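S.K.: Make a model of this:
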Amino acid sequence: MSEVERVFRAEYGRSVAVLVRVFGDLDVAEEAVQDAFAEAVRRWPETGVPPSPAGWIITTARNRAIDRLRRESTRDDRQARSALLHARDEPEEVGAVGDERLRLIFTCCHPALNPAARVALTLRLLGGLSTAEIARAFLVPEATMAQRLVRAKAKVRDARIPYRVPGREELPERLRAVLAVVYLVFNEGYSASSGGALVRGDLCAEAVRLGRLVVELLPEEPEAVGLVALMLLLGARAPARTGPDGGLVRLADQDRSRWDAAMLAEGRELVRWCLRRGRPGPYQVQAAINAVHSDPPPTDWAQVVRLYDHLLVLTPSPVVALNRAVAVAEVDGPGPALALVDGLGGSLARYHLFHAVRAELLRRLGRDGEAEGAYRRALELAGNDAERDLLLDGLGSVAGSGPPPGAG
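M.R.: So this is what the prediction gives:
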């Protein structure tokens, strides 16, 4: 990974958040930060990385934005003049940054935006995810997601949604969307939707950090605590999820000695805290499921199924039903699980894990021809190289002669 790419992953969201505060405009902030990183790509290989890369990006972005706004403001562009006046009211210092990212999350999660737009906009602005990556996370075409992002940013601008953490009385109504955003940021880090690396540790760490900040705001909110517990329990397994060659290692095959013991202990303690509160919600139940997976083997799959039953009542989504079917396969066998999975096909047709799970169940049932077709469909939809390699292994096991030419 190049130094510019490393700084991009670590500082993109922070830089955009700072520039939104400075200019009060999402488009201006995002374009300025992108311009600054483009300049870094051109200059840093020759001049070297500056002592404070994040400060260099923010300062360069701010200056580029001011120059562009000055040019545009002379053409009777009222939006440009407004952003320029907003910037003049801000202090010059950009090194001492408060928690701008949390403010940006609450801006993106304003009730004026629909739930899907809130999540997508935050992933774009804070996570630095491409439109294609966000589209894959939402299982929609890239063009559809591009339109949603444009409309969401226009809504923020036209509705004059404030850039701030709301007052305490406003927090509960925003909490669900904020937690959803934090979790999707974590998910993109834990299982990157594209690229060569399975895990993006920068996104995982940022999601945990933001989750802890939400808990600081609402310390008695079990769902916020449950989300932090879930991310810690999942994150603890990250070091063992890939082998020496970068390939994906299934949970059952992971070297548990590589799991992060401190993260596991904290995650389990937070699950116990939630259980004592007796106000279960989706993140708490998912955390409990992963606490069971963190217990010494053999896994209590019957308990996992019961927890998924509860989760389906709270969150009746096809993805939850798919995960429940995986647990059912361990309790009742692949046949009953396949019947459950086949009932989900219409809603998950573009989801590569649906076809991967179906392929695995068909393979276990000895229906290799059908399993081959399911593996091929999963490969068409998967964007991450590590996941594709595992799917190719599965395809080779049922196709007999290995993967087809060009499948990798």
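
S.K.: Please count neighbours and contacts with C-alpha atoms only from this point.
M.R.: Fine.

S.K.: which helices and strands sit right next to the helix or strand A386 falls within?
M.R.: Assigned by DSSP states H and E, A386 belongs to helix 385-399. For helix 385-399, the packing partners by 3 or more C-alpha pairs under 8 Å, 6 or more residues apart in numbering; DSSP states H and E come out as helix 352-364, helix 368-381.

S.K.: Would you do the same for the sequence below? I want to compare the two.
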Amino acid sequence: MTSATATTPGFHRMLRTLFSIGFRPFFLAAGWLAAAWVLIWVTFLLRGSPSLGSLHPILWHGHEMVFGLAAAVIAGFLLTAVQNWTGLTSTTPASLGVLFATWVLARLGFLFPDAIPLWLTSIADLAFFPLLAGMMARVLWRARNRNNYLLVPLLLAFAVLNLAIHLDLHGVRPGIGIPALHLTVYLVTLLLVFMGGRVIPFFTERRLPDLGVRRWPVLDWATLLVTLAILPGYLWLGRDPALAPLLLAAAALNLIRLLAWRPWGTLTVPLLWILHVSYFWIPVGFLLQGIHLLGAPVSWSIGIHALMVGAMGGLILGMMARVSLGHTGRPLEAPAVITVAFLLIVLAAAARVAMAVFPVAGWLLLLTGLLWSAAFALFALYSTPVLLAPRKT
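M.R.: Got it, this is the predicted structure:
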């Protein structure tokens, strides 16, 4: 038997394992993409290379962070979670492979815009969220899982905003891309508020039952609705001071909600404190944007990056680590390398927000990118063999 023949069954087993459930391929790809794409962005900022072709640099960066990184994690998380909610299988290896392939093709198109036609990139990229929504809708409908029906229109809202960005990239509606990107940031944040409100107190209560976590349904609904209201508010008002009260109200409600979960009691459990610390960046981001609109010398971008680097980056890293450990049969204890990754992502967020005080300190921007990339590289290096191996029994 030749070496190639001997290794083929092992390779096929690895592929079957990889595409057996949603979190495996998407978390694996998300970890490496998060590490590499930000390094590419920092290189572009410092040297003007690599070439982004005719793509708007800010649109390229923002789009890939939400429709590349966040989209992969959303898909991996929801396709895995819906199986727990319904008891039904959400994908087959073939359907998961098709969804993953559309995501990969779109990422390659944005990475090599001079080599891959933009129309082909757009077809793949715009297909992703409708395909994911269809998969989720099929399982939720079969199980009559009405509590999660709203996830389907939420996923389709991502598709609509992505279409707006592509219309700008193709020159059909110039200028629409940046507002659509900001709306997408708020939509991602809404999803973090919605899912965070479910899982963070739940995980905390299970691990630390004596902590005294508090949950008030009225507060949860008020927080969710006010955060949701930011989307039509921004769509109608744009960056107008009239939007500030809504942003400040969302900041206050999210902070009160977080304090009710008693985050200070989780500091000895890395898989918990990363979720609490990351959620904290949501009220910080809304606060920074609110005071910007009221005339404070804080850039709008600082608030955006508090939400994206701090809240999205930290919660993505924390949830990917937890799901990868738990669903592969490993103890829910963060290995040392993952704990270091958590510390690095928190420092990355702090460095980026520190530019509110030192706006011309370009080294802080470089430091943010390096810390972010190092955090996700550590996760990717640890999780790659975990995600490719069968579940431990």
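
S.K.: TM-score them against each other, please.
M.R.: Here the TM-score for the pair of chains, by TM-score structural alignment, normalised by the length of structure 2, is 0.36; 218 aligned residues with a C-alpha RMSD of 6.3 Å.

S.K.: before we move on, back to that, what is the orientation angle of the helix holding A386 of structure 1 with helix 368-381?
M.R.: Interaxial angle, helix 385-399 of structure 1 versus helix 368-381 (axes from the mean of the first three to the mean of the last three C-alpha atoms, to 10 degrees): 160 degrees.

S.K.: between helix 385-399 of structure 1 and helix 352-364, how many degrees?
M.R.: For helix 385-399 of structure 1 against helix 352-364, the angle between stretch directions is 30 degrees (the same axes, to 10 degrees).

S.K.: tell me which residues of helix 385-399 of structure 1 are tucked away?
M.R.: Of all the residues in helix 385-399 of structure 1, those buried under the rule 16 or more other C-alpha atoms under 10 Å are 385-392, 394-399.

S.K.: try stretch 377-393 of structure 2
M.R.: A377, L378, F379, A380, S383, T384, V386, L387, L388, A389, P390.

S.K.: Stretch 122-129 of structure 2 now?
M.R.: In stretch 122-129 of structure 2, residues buried by neighbour count (16+ other C-alpha under 10 Å) are S122, A124, D125, L126, F128, F129.

S.K.: just stretch 234-254 of structure 2 next, same as before
M.R.: 234, 239, 243-244, 246-254.

S.K.: helices or strands next to the one helix or strand L367 of structure 2 maps to in the packing?
M.R.: Using DSSP H and E, L367 of structure 2 falls within helix 362-388. Contacts defined by 3+ C-alpha pairs under 8 Å, 6+ apart place helix 362-388 of structure 2 against helix 3-18, helix 23-47, helix 314-326, helix 336-353.

S.K.: So which of the ones you listed is nearest G196 of structure 2?
M.R.: helix 314-326 (8.5 Å; C-alpha to C-alpha).

S.K.: Tell me what angle that closest one forms with helix 23-47.
M.R.: Using the same axes, to 10 degrees: helix 314-326 of structure 2 against helix 23-47 is 150 degrees.

S.K.: Identify whichever of the helices and strands packed on helix 362-388 of structure 2 lies nearest to A133 of structure 2.
M.R.: helix 23-47 (15.8 Å).

S.K.: from the chain's centre, how far out does the closest one sit?
M.R.: Chain-centre distance of helix 23-47 of structure 2: 12 Å, with C-alpha atoms, centre = their mean, to the nearest Å.

S.K.: Tell me how many other residues surround E269 of structure 1.
M.R.: 14 (other C-alpha atoms under 10 Å).

S.K.: Work out for me the element it sits within.
M.R.: helix 261-277.

S.K.: which residues sit against that helix?
M.R.: The contact list for helix 261-277 of structure 1 (C-alpha atoms under 8 Å, 6 or more residues apart in numbering) reads 222, 225-226, 228-233, 235-236, 280, 284, 287-288, 291, 294.

S.K.: and after that helix, which helix or strand comes next?
M.R.: As the chain continues past helix 261-277 of structure 1, the following element, by DSSP H and E, is helix 282-294.

S.K.: Check which helices and strands that next one sits against.
M.R.: helix 222-235, helix 261-277, helix 301-314.

S.K.: Go through those and pick out the most buried.
M.R.: helix 222-235 (a mean of 27; mean count of other C-alpha atoms under 10 Å).

S.K.: which helices and strands sit right next to that one?
M.R.: With contacts defined as 3+ C-alpha pairs under 8 Å, 6+ apart, helix 222-235 of structure 1 has these neighbours: helix 171-190, helix 201-217, helix 261-277, helix 282-294.

S.K.: Can you say which of those helices is nearest to D158 of structure 1?
M.R.: Across these, D158 of structure 1 has its closest neighbour in helix 171-190 (19.9 Å, C-alpha to C-alpha).

S.K.: between that closest one and helix 201-217, how many degrees?
M.R.: Put simply, helix 171-190 of structure 1 runs at 160 degrees to helix 201-217, going by the same axes, to 10 degrees.

S.K.: Out of the buried residues of stretch 122-129 of structure 2, which comes closest to A35 of structure 2?
M.R.: Nearest member of these to A35 of structure 2, counting by C-alpha to C-alpha, is D125, at 20.5 Å.

S.K.: mind listing what the closest one touches?
M.R.: Counting by C-alpha under 8 Å, 6+ apart, D125 of structure 2 touches T102, W103, L105, A106.

S.K.: show me what contacts the first one?
M.R.: With contacts taken as C-alpha under 8 Å, 6+ apart, T102 of structure 2 has the following neighbours: A124, D125, A127, F128.

S.K.: Including secondary structure, could those go into a markdown table?
M.R.: Below are the contacts of T102 of structure 2 laid out as a markdown table (DSSP: H, G, I helix; E, B strand; the rest coil):
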| residue | secondary structure |
| --- | --- |
| A124 | helix |
| D125 | helix |
| A127 | helix |
| F128 | helix |
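
S.K.: From those residues, pick the one nearest A180 of structure 2.
M.R.: Nearest to A180 of structure 2 among the contacts of T102 of structure 2: D125, at 15.4 Å, using C-alpha to C-alpha.

S.K.: mind checking how far the closest one is from W221 of structure 2?
M.R.: 33 Å (C-alpha to C-alpha, to the nearest Å).

S.K.: Likewise for L151 of structure 2?
M.R.: Distance, L151 of structure 2 to W221 of structure 2, using C-alpha to C-alpha: 16 Å.

S.K.: These two - which one has more neighbours?
M.R.: L151 (16 against 13).

S.K.: Excluding sequence neighbours, find me the nearest residue to D35 of structure 1.
M.R.: Excluding its sequence neighbours, the residue lying closest to D35 of structure 1 (C-alpha to C-alpha, 6 or more residues apart in numbering) is A61, at 6.7 Å.
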